[in-house]
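Q: Please work out how this folds:
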Amino acid sequence: MKHDVIVVGAGPVGLMLAGELRLGGAEVVVLEARAVPSGQSRGLGFTARATEVFAQRGLLGRFGAVETTTQGHFGGIPLDFGVVDGAHFGVRGIPQHRVEAVLEQWAGELGATILRGHSLVELSDTGDGVVAVADGPDGPAEFSAGYLVGCDGGQSTVRGLAGFDFPGTAATREMYLADVAGCDIRPRFIGERVAGGMVMAAPLGGGVDRIIVCPLGLSPGAGEPAFGEIADRWLELTGQRLHDAEVRWHSRFTDATRQVSTYRKGRVLLAGDAAHIHLPAGGQGLSLGVQDAVNLGWKLAATVRGTAPPGLLDSYHAERHPVGSRVLRNTLAQGLLYLSGEEVDPLRAIMAELMAVPDAARLLVGMVSGLDIRYDLGPGPAPLGMRMPDVPLDARRTVSELLHDGRGVLLDGTGSAGLAAAAGGWADRVDHVVARPLAHTPAGWPAGVAALLLRPDGYVAWTGTTELETELGRWFGAARPMEAGVAR
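A: Next comes the predicted model:
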């Protein structure tokens, strides 16, 4: 079976990538080992930046009513996210299985092929393509493509078969998770330190509670624990007995923190937890992986389509590896604050004082929300390299609506014939939109900037300080001889 791209893994990252590839015109097949969705959800929401990503593809409304709050935390210390314009402590109450269902429907509507019950067992990079063998319902099946992307989680088969290294730190702490019913459990929404560790509890609705229990240290055992072990730890730390609870599902995770040295080896790439693992603090894991997919999708689609300029695909690693490294650092820091014993109380006290300083709070909010991401696209004023906020443009549309189709956008506040003519050779890849924002934000449309070029992922690639044709060629490849497109 020949495709442009094979995606391994039908979690949120793999499904998001499949949709992005289809928007870019690539033929894609997704191979998923599970025969049916698990229905389980470690994550229960996503960050402000992931919220923007879903909105720019017209997906946010598919999740139903979304709730956000500006009241969050950093390592268990309260933090007001309202100090940054447009920031919030993520969308809460959206379980991961619902995210997967929405993204699977979307990718399918766009024409992605999703094959469940197909476990990858062999992988070879032939130099001009990739050949993969998966065990399927009817036995082994061979797939070939120009590229393969591993989105198959922290225990990634792709990472192992392709020989990626995975440096980092081993686990020092562990956390047990369970969804239980039939219990009267006091909510502890951001966690509560108790003698011997930390516990967290939150109602999920329908009489189901999620509990997380984090004893100090690391047990000698490995793998998934029996629920009786989790109930024992909960009893030890809270005095409450849950052994007779109705258990929906349970799991275990640690603070092991690792990241591959390179996100690409030849024609094999990694995204999401296949490329980086860390303590799940602040719902950053799913969000980080979804942003990997959106950064990679349009670049890989342009590569297989033959329109990508030299080096475009390599910019995926260059842009996303530093972002992943920073998330790993902040989750390690949060784990230290959150899960350590009384010996860290002096550090917690100092951090609480620092977080009351608006500039320090803005730094941490930008870090955890992802709103401070700025890719190094060369010299130029903000918002060059930053994501364009979803500001209203006129009575009918916003910035995110212009990005639904995954194309570049030349946002032109001048309406000049010169800009239209300059962009005409890229009209098959870039939409020329004559409009000015109705709202001005620090990272929006700065004073003196008459036009902006947005990449398909929503990041600003040009602010008028260089030749427009140069930047169009840098991100969208060579121009094609054609008449200038009609501005929208």
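Q: Every contact and neighbour count from this point should use C-alpha atoms.
A: OK.
Q: what about Gly228, which SS state?
A: Here Gly228 is recorded as helix under DSSP: H, G, I helix; E, B strand; the rest coil.
Q: quick one: contacts for the closest residue to it other than its chain neighbours?
A: Among residues not flanking Gly228 along the chain, His243 sits closest, at 6.2 Å (C-alpha to C-alpha, 6 or more residues apart in numbering). Residues counted as contacts of His243 (C-alpha atoms under 8 Å, 6 or more residues apart in numbering) are Phe227, Gly228, Ala231, Asp232.
Q: how does it look with 10 Å?
A: By C-alpha atoms under 10 Å, 6 or more residues apart in numbering, the residues touching His243 are Phe227, Gly228, Glu229, Ile230, Ala231, Asp232, Trp234, Leu235.
Q: Now show me the structure for the sequence below, then we'll compare the two:
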Amino acid sequence: MHDVVIVGAGPVGLFLACELGLAGCSVLVLEREPERHSPFKAMPLGMRGLSAASVEAFYRRGMLHRLLTASGDDDDPGTDPDAHEPSAPRGVGHFAGMMLDPARVDVAALPYRLPGPATEGMLTHLEAVETLLAEQALRLGVDIRHGVTVSALTQNKESAVAHVGEREYAAPWVVGCDGGRSAVRGLAGFDFVGSKPQLTGYVMHATVADSARLHSGINLTPTGMYLHLTEGHIGMMDFDGGAFDRSRQPTRDHLQAVLRRVSGTDVTLTDVHLATSFTDRAMQTTTYRRGRVLLAGDAAHIHSPLGGQGLNTGLGDAMNLGWKLAATVHGHAPDGLLDTYTRERHPIGAGVLDWSRAQVAVMRPDPHGQALQAVVRDLIGTRDGTTYMFQRMSGSAIRYDLGGEHPLTGRSAPDLRLEDGTRLGDLMRDGRGLVLDFSTDACLRGSARAWEDRMRYVAGPARNDLGLGAVLVRPDGVVAWAGERTPDRAAFEQAAGQWFGAPEI
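A: The predicted model follows:
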């Protein structure tokens, strides 16, 4: 019997499998699709944007360079790693189709942003992400099986069982990472609540006879929105109340009619090679755990793809859940650790749903939407407005309520750099927690030894310690505790016990 069965071999399920495999858990991944490759995952339809927080997760596990190569990107997405001061981001993105100017980001308002290899978002595609993660999972001993459809799910106090026809796959834990139409979510009886759709969206790869009539980039119009990137790659949003969803395959005539309506042109689609539709339905489960069954990614929350928040939120779920579930499997998790997964990630998911709803409201092709657009354009034309948007879209605004007085507690750890050039991100590749002790007498060394099987201890001065004496970082990169110039050993030990369980005697 495996320690964990994951249903769904998309990016979220595979990232979670890697986290569990890295921690020494036995993991089985079940995927209903017979093979990983799909034209909807490759470029151009599979193109996705990773936020700085997601890029940081790949960096901290030693996978960033391989991801860049697989994505066809030879440029490091981060700032100059030898720089002493952080620079403005190279790109920010858009809100409701309105592009933001990265030059307006106030870097001084981001006190814990340090230069490093993972301070920027990047463009990739699903096939690159899934291929990389599948290879990593296999190296870690994860068992991945394709063409397997879960038809039933049962559980008791000791285990959960995924039923596939006559076969049963039992484990102490089952995690549903099987997308927006999650079978696990329904079979396990999760409540799924939210708001109805306002629009139908389309993504297609088509041949356009007179494509020069379409403006490039993102275009808000009086009748909707369309996106024209590479030749033949077109996205559209039609405010029809979500009347045309994925239950029907869009025809060439239907797509042409929608494109003409939202673009205000009479362009002609001579051929449609691939097309799919979606809505902005915004739904979330009321909890991410029911007994021995957990959810992550789109299985736990769905919304429109505006701003590319879905994939990034799912990867954040996997990073948050992985180490907590592994500690639970190994028996050294403190009481209630697994419950902090819902407590920390549910508000993040709810915030993303509202972020998506806000963009849809601003994009509505009516007088109310037009009025909102004018207000938002004024706001993002200011330094404070763009900085706020950047913080939300990059993930740098995320802060979990972990208690503690230091303002860094609960945030993603800055990429602190030691005098010998070693970075915090370099020290997190094994998936353990981390203690960086900058105090002159390495005063936490003795205390940290009690948890040496669960965290790495590193002492020495840093090139920029941000005024810290020491910092305790969880395996997901979140600061669990931060001490001033003379660290309080008792406070450190309390935080270590809270997140890493009882010390070894």
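Q: Report the buried members of the contacts of His243 of structure 1.
A: With burial judged by 16 or more other C-alpha atoms under 10 Å, the buried subset of the contacts of His243 of structure 1 is Phe227, Ile230, Ala231, Trp234.
Q: Now do the SS call for whatever residue of structure 1 lines up with Pro475 of structure 2.
A: Counting by TM-score structural alignment, Pro475 of structure 2 corresponds to Pro456 in structure 1. Judged by three-state DSSP, the three-state class of Pro456 of structure 1 is coil.
Q: where does Pro456 of structure 1 sit relative to Ala281 of structure 1, distance-wise?
A: Pro456 of structure 1 is 29 Å from Ala281 of structure 1, where distance means C-alpha to C-alpha, to the nearest Å.
Q: name the element the spatially closest residue to Glu19 of structure 2 that is not a sequence neighbour belongs to?
A: Among residues not flanking Glu19 of structure 2 along the chain, Gly322 sits closest, at 5.3 Å (C-alpha to C-alpha, 6+ apart). Following DSSP states H and E, one finds Gly322 of structure 2 within helix 309-330.
Q: after the biggest strand by length in structure 2 comes which helix or strand?
A: Determined from DSSP state E, the single longest strand within structure 2 is strand 269-279. Downstream of strand 269-279 of structure 2, the first helix or strand assigned by DSSP H and E is strand 282-285.
Q: With structure 1 overlaid, report how far that following strand is off on average.
A: Compared with structure 1 after fitting, strand 282-285 of structure 2 has a mean deviation of 0.6 Å; criterion: mean C-alpha distance after the TM-score superposition for structure 1.
Q: Which residues does that strand contact?
A: 180, 185, 189-198, 295, 298-304, 346, 349-350, 352-354, 356-357.
Q: For ChimeraX, what selects the buried ones among these?
A: Selection command for ChimeraX covering only the buried members of the contacts of strand 282-285 of structure 2, criterion 16+ other C-alpha under 10 Å:
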select :180,185,190,192,194,197,198,295,298,299,300,301,302,303,304,346,349,350,352,353,356,357
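Q: May I have the residues that are in contact with Phe95 of structure 2?
A: Applying C-alpha under 10 Å, 6+ apart, we find Phe95 of structure 2 in contact with 306-307, 355-356, 358-360, 362-363, 376-377, 380, 389, 393.
Q: In structure 1, what sits opposite it in the alignment?
A: In structure 1, Phe95 of structure 2 lands on Phe74 (TM-score structural alignment).
Q: Would you quantify the distance from its match to Pro37 of structure 1?
A: Distance from Phe74 of structure 1 to Pro37 of structure 1, by C-alpha to C-alpha: 32 Å.
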